[in-house]
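Asks: After the sequence you'll find the predicted model.
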Amino acid sequence: MKTISVPDEVINARTIPPGSVIYASGNAATPQLLLAQLARDHSIVDIDLYTVLPLGDRIAELYSAERCRTITHRVIFNSYLTRQAVNSGCAYYHPMHLSEIPKHMFQRIKPNVVLLTVSGPDHGGNYSLGTTVEGVLAAVQYANKHGGVVIAERNAKMPFVLGTTIPEEAIDYLLETDYPLPLSPVHHPDDRARRIGEIIAALYIHDGRGEEPGSTLQYGIGEVPEAVTDAIIRKGVGDLAIHTELLADAMQNLIKRGVVTNRWKPHFTFAVSSIFLSESQAGYDWLHFNSSVQSRPSDYTNSVFKISELPRMVAINSAIGVDLHGNIWADS
């Protein structure tokens, strides 16, 4: 692994020639300085860039009309940065089950360049993938196996989230950075959301403190999950579990209060997620070497087989739209 001092040492047309396929981590682990350099260097052309919910205002230029003419954007999960480019036809939208992203990394995406954010190393010399795993681990493994290049930012503000790590030899270049992680503002519930939360808690959230298992929770982001959290606390239940692809502040609150213990999970007693978001740096700091939560790739967190093993699974998400056939979507 070579440590670099500025992004353009490796984010250039020599490292990323025409025909390259890049996979970049997203959410709070979006490698913003690397991607910002990719946006600025107009000698890098005719490449494909795969992303899952990229965040961070530093990379807005990456999705400009001008840059979309030389970069083929393939968006797996939209964010505020990508939505206009997708809707205008400047970028491609690739609907894909989160559980299948790691599989498609080897079968379809096949990246020869991986951009990511890490934290660490720990005493074993391993680096955490931080707040975003989803398909990143598979991307690193594919690039390592097929002679690709792995370029990482080590952001001083990125927590070392336990669970999914990579060895130092899996990283080719490391850039030291220190800038704020993207935040996910808490959506305070209105009266309608609070009523929905009360109904969900009353009907579907089971107390696990007795002889029967408590509910296992999966949350999305929005007013309703926040309202459900408040209703669960008011209901006074305990010994619940968490198995989710996204863990945000509402779930942190349940863990801190001792409502979630993961007592009834069949294999381990910690919360599992593939992506972590917070409304503050304090929320990210709480994740740092915290053994009550661990990260896993999305083919684990979103596997129907793993989910089916868990007691009394309750999935709570907000829909963006519903079509005439009753199909619901939340990621367009």
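Replies: Noted; the coordinates are in hand.

Asks: from here on, contacts and neighbour counts on C-alpha atoms
Replies: Fine.

Asks: Nearest residue to the middle of the protein?
Replies: In the chain, the centroid-proximal residue (Cα atoms, centre = their mean) is Ile275; its distance is 3.2 Å.

Asks: here comes the other one, which I'd like you to weigh against the first:
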Amino acid sequence: MTHYLDHDSPDLSPWIRRGDTVLWGQANAEPLPLTRALMAQRERIGRFRVLLGIASSDSCRVEHTDYVDFVSYGGSGANRKLTDAGVLDVLPCHYSQLPALIREGSLKVDVLLLQVAGPDEAGRYSLSLAHEYLLAALDSARVVIAEVNRQAPWAYGEQSLTLERFDAVLLSDRPVLEQLRTTPSATEQRIGQNIAEFIEDGATLQMGIGTIPEAVLGCLTGHRDLGVHSGSIGDGVARLMASGVITNARKTIDSGKTVAGVLIGSAALHSFVHRNPNVLMRSTDYVHHPDVLASIDRLVAINSAIEVDLTGQVNAEVANGSYLGAVGGAGDFLRGAARSRGGVPVIALPSTSKGRSRIVERLSGPVSTPRCDIGLVVTEFGIADLRGLSLRQRTKRMLDIAHPDFRAELAPVANV
């Protein structure tokens, strides 16, 4: 039997126990009334653990660590404050590994909090803004509590739910969290243009999160019949779908469908996806599966980095000693693009940050993606295609795309 929670003061203590691990949808998919109630009731519940994805709200704050342990696969978004305070424990794993870790119990999830849309005329509730690893948690969590938000977009996905699937429900009618579009800088625009030049009509795109992917999309208005198969999508994808640039017509699988695991964008994206059968939400098991990615012809995987060394090793996690990024899905997609017929694995980044070169002799953080998985590295100064090159050849190519102010410093290391 499904219980209905009081909207104004939902009591979660009957459902959540001391020692539990709680998970919810990341970014805009966060069920805000539930997460805020959880933090407010933490003392009553007793110490528990929260498994965070990308955080878009301030629901989880440093002062909450008096009763809450926070762990996440990355330090982006609002997680930054937790990492800066040293209270976020980091789970270093490939994104594709998360569902198996949850199902097998290595990453045990006791309570799952969801934001859903619905029901539709058939009584089906949509997982709305996120599928990804939530499906694995649905299979294994002891308790599932859903916020049914009247303003959440009803998105098509590989799984819909009925009311009986929820142990408790909170009815709400609130604006969904959103990420407003940021205008790419001139440097990011040049990077976008460099990448757009080698994207063919009919290619399928995967894009990481941030302004560089949006800059790339902004440079593709003259392309035709592009496809999308990506862990996340934002406003740029919606705009190119609406204008007819992204049709998914030439995809070798999921023809006609933009496939994504999570929606991270503004209200315009949410409105576009609502009841749109051309957007299909899928689980991480599918979106990041190596065989699925290999079966997509001309897959162009575009991911960012904090720094890249002269041989192509990538640090996407730590900057200046602070954990800002994640291992994430970059490695999954880069390997998938390398296996794809006509695919291109891409790492894109500005050549400098705060007066320091991001093309470096030696990484200042961990190796998030090994050099054997790197194809193209792109900065505003050009493209270094490292495929098939020896270490000495790689260092020369990487020097060419470094900022001119740092080339003399890097040249002796590159043996040129």
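Replies: Happy to help now that I have it. What you see is a predicted model, and the numbers here were worked out from it, not measured in a lab.

Asks: Overlay the chains and give the TM-score.
Replies: Aligned and superposed, the two chains score 0.88 in TM-score terms (TM-score structural alignment, normalised by the length of structure 1); 313 aligned residues with a Cα RMSD of 1.9 Å.

Asks: Identify the residues contacting the residue nearest to the centre of structure 1.
Replies: Under the criterion of Cα atoms under 8 Å, 6 or more residues apart in numbering, the neighbours of Ile275 of structure 1 are Asn27, Thr131, Thr132, Val133, Glu134, Glu245, Leu246, Leu247, Ser295.

Asks: okay, those residues in JSON lines with neighbour count next?
Replies: Output for the contacts of Ile275 of structure 1, formatted as JSON lines (neighbours: other Cα atoms under 10 Å):
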{"residue": "Asn27", "neighbour count": "24"}
{"residue": "Thr131", "neighbour count": "33"}
{"residue": "Thr132", "neighbour count": "32"}
{"residue": "Val133", "neighbour count": "27"}
{"residue": "Glu134", "neighbour count": "30"}
{"residue": "Glu245", "neighbour count": "26"}
{"residue": "Leu246", "neighbour count": "22"}
{"residue": "Leu247", "neighbour count": "25"}
{"residue": "Ser295", "neighbour count": "29"}
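
Asks: re the thing from before, quick check: the aligned residue for the residue nearest to the centre of structure 1 in structure 2?
Replies: With TM-score structural alignment as the criterion, the equivalent of Ile275 of structure 1 in structure 2 is Val262.

Asks: and that match, what helix or strand is that in?
Replies: When secondary structure is defined by DSSP states H and E, Val262 of structure 2 falls within strand 258-263.

Asks: still on that earlier bit, take the contacts of Ile275 of structure 1 and map them onto structure 2. Which survive?
Replies: Contacts conserved in structure 2 for the contacts of Ile275 of structure 1, using both residues aligned by TM-score structural alignment, their matches' Cα atoms under 8 Å: Thr131, Thr132, Val133, Glu134, Glu245, Leu246, Leu247, Ser295.

Asks: just curious, which of the residues you listed is nearest to Leu38 of structure 1?
Replies: Set against Leu38 of structure 1, the nearest of the kept ones among the contacts of Ile275 of structure 1 by Cα to Cα is Thr132 (20.4 Å).

Asks: Correct me if wrong: that closest one contacts Tyr284.
Replies: No. Assessed by Cα atoms under 8 Å, Thr132 of structure 1 is found out of contact with Tyr284, at 11.9 Å.

Asks: who's in contact with stretch 3-20 of structure 1?
Replies: Residues outside stretch 3-20 of structure 1 that contact it (Cα under 8 Å, 6+ apart) are 33-34, 37-38, 41, 43-48, 111-113, 173-176.
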